[in-house]
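*Asks:* sequence-free structure coming up:
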């Protein structure tokens, strides 16, 4: 493999091997800048570090090359623009909201300390409210599969930056599925860690009690390498917590599979997922059939319950002062939060606790739960026709995860007969990331290959 200014950037592991053989960070930076320039106008980026800043960072790293290399030495990455990077504005895809952070978010600082190179800030659904990638004044990313397919959101630019080969990995956030839906729509891995495992200090809140920093990567091992760097308690984050990652379940893995799924009449997507299920049934140690009703009910609480008021709580003052500077679809979602009071909030919390108990019992019978990441795909034109309803469709099998305190990894699983990307997700209880990655290796990645 040859890596240089014109080579498509490799993943984390491949770049580490190349550095061991003499590749220099300056070559990688020059190659990234060239590829970004070649894709001018694709709505992936909101801001980029200046070339001289990136080259200075590369030179700084090269001065350390004689000693032991840090785990992410010279690895280029992108950051969703609701996560602070010192020296670049944070906009949350709203120009009026923009500010200049004095310090990096904790997650970004940990990556930089590990030797990574922050290339720039990526586009997103405004205020991380949406799963489509079209709710931004900075443009709407298209999936790398083309055909006007949405890129998925809200971490649209981060996913496309990885899938298009602009960076080796990227940070997103995931509240309702924003770290998994874009992964599915672009054929990459999306790892959504357990709540609190990765610090959210320096992240613009969407729904503070549910927000997660997520990882986009080309493969499972790269995602795990990045998580190794990020996972640590943070006294600056009141939501931070630390628990032992569960050891991978010894094969054979017990897999829960839904008794009934709704693909919105998309027979090609249903057939593609059925092929994955057939492979899993043949490979898993045991298959547990499960209803999905309690999980879907939990997911409905996110936008159809008082948690939408938590989104408003973060932005109410800004929304009142600058209502015309928030996209109409974003404002419509946030304003729904005014319809909930404390009584409704407590009723929903009590019901959620019952649904969490049901979910715990499910994972006493199974190690992982297998679901399609999205039930179907949409074009940007189709989303424009029904922006809210079709957004909810994309989140059908993702938006319950954080409410139920689950970890998840979304992985590519081939394409439909008509060439659209197919993604599946494995979910497990809190701190089950190692188990999920191991199961995805065993059950899904071989099938996708």
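*Replies:* That came through fine. Treat the numbers as computed from the prediction; the structure is a model and nothing was measured.

*Asks:* contacts and neighbour counts: CA atoms only from here.
*Replies:* Will do.

*Asks:* how about the strands in the stretch 301-449 of the chain?
*Replies:* Ranges of strands within the stretch 301-449 of the chain are 368-372, 406-415, 421-429, based on DSSP state E, counting those that start in this stretch.

*Asks:* who's in contact with the longest helix along the chain?
*Replies:* Once the chain is assigned using DSSP state H, the helix that runs over the most residues is helix 342-365. The contact list for helix 342-365, computed with Cα atoms under 8 Å, 6 or more residues apart in numbering, reads 254, 288, 290, 294-295, 298, 301, 305-307, 403-404, 428-429.

*Asks:* quick check: the two most widely separated of those residues?
*Replies:* In terms of Cα to Cα, the contacts of helix 342-365 reach their longest pairwise distance at 254 and 306, which sit 34.4 Å apart.

*Asks:* put this beside the first:
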């Protein structure tokens, strides 16, 4: 980077920053300098959202996210450049100048949180705040080789944020490590009465979220990637295979949801947020932003409800995916454009960059964007680890393994490491998350530890009898080489006996050998008890056995 990239829109005086550092309270972020995207209020500095017409809008109080960082000892140093009104993924839609990647002056930084990402990547600050509605906290992370965390929607309050699309906006972080992102999230998260869209994390994660993510979904079909990106994506898949079991996932419905963000009625929400500023005469509005958002003025109420209905259908179609995988791995972008590419086609290039990011907030997902190695030309390549709402903590654990900050492949630690008074229990049928008997486990205080498969040799049978269909798992020695899908739950030891009493013959507890070579307790059927049962081993999972 040649040093001409316009990172800052406004800054505090160096003496003021030094005084703030000296007076910073004790906390997990004491003395850390923080850059803040210029659509987030910092008391004493203007909030322009990269619109010069707002340059006299000096904040009298800081946004909730900034206040929480300051209470933890962090020190804001200034407001960073951005795509105007957080509408763009390129980092060039700013009257304050276009940002380039720290790796190449000819290539874009990504947006809309361009200045925040570059400030971290250039080593000016260890932590920066951005926002992410369509991918603005992930695309610039990918193009600058850093970590971008987009938490579950509403987990970090947005009070004090000049909205782009209020129902979808998320405050995000840029850091150089996953550990730093984890620390920042712990400080930032929590509901705020000043933000009606904020929400608390549940006391316990949703039942289908595993404490130890080991199963990674990858696209079942080819992706639209530039050649240099395609080479890096292949290497990223090989790296993923060393961290967990890869499962092909059809991503068409996810990508269809992505198309709704700018091809559906959510443009009306952007128009409601800042359209009056675009409608006013004058050069203050970026032409591309005006072109993208102005159609939102004409969206009808009927179109809004049609869009909501379409999204509900896509959400319903994608939700079952999260019963089989812990994270969905996707490239962050299809390519890394040059500044000249954006100048030649400002709308088309930007739209393509959101191919794999736009759906995340619409479908209420969380994501950690991490470096995915380098392309053959030396530019950074970024990937996303995407999970369901409130999977933030295990997703960060997986991200730490991805970056090498935490050791471990797919193998589970031995049960000796389990908390006292608990036991790991493998279930292969109706007790799995989302299935009819899962409530029995939840009522006993069980929690999903990880997803796995049995070792080779096991067969799965559908046992005869009335009521809820039950599986019979038997180690016959000649079952499928790929094993049978199981979920391993952490159950209070006293509850395991009560659960066994509710299970009819020919089922009982025994040791189940898993695909990583470890053994856990699990429900097994006696061989004589499956003589009249239907062999459903070919399905590979009870979820795929017809009801």
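*Replies:* That came through fine. Note that the structure is a prediction, hence the values are computed from the model and not measured.

*Asks:* sorry, back to before: read off where the longest helix of the first structure ends up in the second structure.
*Replies:* Helix 342-365 of the first structure corresponds to residues 301-324 of the second structure when matched by TM-score structural alignment.

*Asks:* residues near the equivalent of residue 256 of the second structure over in the first structure, how many?
*Replies:* If you follow residue 256 of the second structure across to the first structure using TM-score structural alignment, you land on residue 297. Neighbourhood size, residue 297 of the first structure [other Cα atoms under 10 Å]: 15.

*Asks:* what's the helix or strand for residue 297 of the first structure?
*Replies:* Assigned by DSSP states H and E, residue 297 of the first structure belongs to helix 293-304.

*Asks:* compared with the second structure, how much does that helix deviate?
*Replies:* With mean Cα distance after the TM-score superposition for the first structure, helix 293-304 of the first structure departs from the second structure by a mean of 0.6 Å once superposed.

*Asks:* neighbours of residue 124 of the second structure, just the number please.
*Replies:* Residue 124 of the second structure: 15 neighbours (other Cα under 10 Å).

*Asks:* contact partners for the spatially most central residue of the second structure?
*Replies:* In the second structure, the centroid-proximal residue (Cα atoms, centre = their mean) is residue 367; its distance is 1.0 Å. Taking Cα under 8 Å, 6+ apart, we find residue 367 of the second structure in contact with 149-152, 360, 384-387, 392, 395.

*Asks:* got those as TSV, with distance to residue 425 of the second structure and neighbour count columns?
*Replies:* Formatted as TSV, those follow (distance: Cα to Cα, whole Å; neighbours: other Cα atoms under 10 Å):
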residue	distance to residue 425 of the second structure	neighbour count
149	33	31
150	33	32
151	30	27
152	29	25
360	33	27
384	31	28
385	27	24
386	27	24
387	24	26
392	24	26
395	23	25
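
*Asks:* ok, so of those, who is nearest residue 463 of the second structure?
*Replies:* Nearest member of those to residue 463 of the second structure, counting by Cα to Cα, is residue 387, at 33.9 Å.

*Asks:* narrow the contacts of helix 342-365 of the first structure to those that are buried.
*Replies:* Buried by 16 or more other Cα atoms under 10 Å: 254, 288, 294-295, 298, 301, 305-307, 403-404, 428-429, out of the contacts of helix 342-365 of the first structure.

*Asks:* and these as TSV, adding distance to residue 375 of the first structure?
*Replies:* Formatted as TSV, those follow (distance: Cα to Cα, whole Å):
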residue	distance to residue 375 of the first structure
254	23
288	21
294	18
295	15
298	18
301	19
305	22
306	25
307	23
403	20
404	20
428	20
429	22
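
*Asks:* let me know the closest of those residues to residue 376 of the first structure.
*Replies:* For these, the closest approach to residue 376 of the first structure (Cα to Cα) belongs to residue 295, at 18.7 Å.

*Asks:* which non-adjacent residue is nearest the closest one?
*Replies:* Using Cα to Cα, 6 or more residues apart in numbering and skipping residues adjacent in sequence, the residue nearest residue 295 of the first structure is residue 400, 6.1 Å away.

*Asks:* can you tell me which residues contact that neighbour?
*Replies:* Contact partners of residue 400 of the first structure, counting by Cα under 8 Å, 6+ apart, are 176, 295-300, 302.

*Asks:* which position in the second structure pairs with it?
*Replies:* Aligned counterpart of residue 400 of the first structure in the second structure: residue 359 (TM-score structural alignment).

*Asks:* mind putting the contacts of residue 367 of the second structure in a markdown table, distance to residue 13 of the second structure included?
*Replies:* Listed next are the contacts of residue 367 of the second structure as a markdown table, based on distance: Cα to Cα, whole Å:
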| residue | distance to residue 13 of the second structure |
| --- | --- |
| 149 | 29 |
| 150 | 30 |
| 151 | 32 |
| 152 | 35 |
| 360 | 38 |
| 384 | 37 |
| 385 | 38 |
| 386 | 39 |
| 387 | 41 |
| 392 | 36 |
| 395 | 38 |
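
*Asks:* can you list the residues that contact stretch 343-350 of the second structure?
*Replies:* Contacts for stretch 343-350 of the second structure (Cα under 8 Å, 6+ apart): 88-90, 288, 292, 337, 341-342.

*Asks:* in the longest helix of the first structure, what counts as buried?
*Replies:* The neighbour-count check on helix 342-365 of the first structure (16+ other Cα under 10 Å) flags 348-349, 352, 355-356, 359-360, 362-363 as buried.

*Asks:* stretch 388-408 of the first structure too?
*Replies:* Here stretch 388-408 of the first structure shows 388, 390-408 as buried, counting by 16+ other Cα under 10 Å.

*Asks:* now the helices for the stretch 51-200 of the first structure?
*Replies:* Per DSSP state H, counting those that start in this stretch, the stretch 51-200 of the first structure carries helices over the ranges 51-62, 106-113, 156-163, 181-186.

*Asks:* same list, those, but as TSV with distance to residue 280 of the first structure and mean neighbour count please.
*Replies:* Output for those, formatted as TSV (distance: least, Cα to Cα, whole Å; neighbours: other Cα atoms under 10 Å):
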stretch	distance to residue 280 of the first structure	mean neighbour count
helix 51-62	44	16
helix 106-113	34	21
helix 156-163	26	33
helix 181-186	18	32
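
*Asks:* mind putting these into TSV with distance to residue 340 of the first structure?
*Replies:* Formatted as TSV, these follow (distance: least, Cα to Cα, whole Å):
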stretch	distance to residue 340 of the first structure
helix 51-62	47
helix 106-113	33
helix 156-163	30
helix 181-186	28
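
*Asks:* I'm done for today, thanks for sticking with me.
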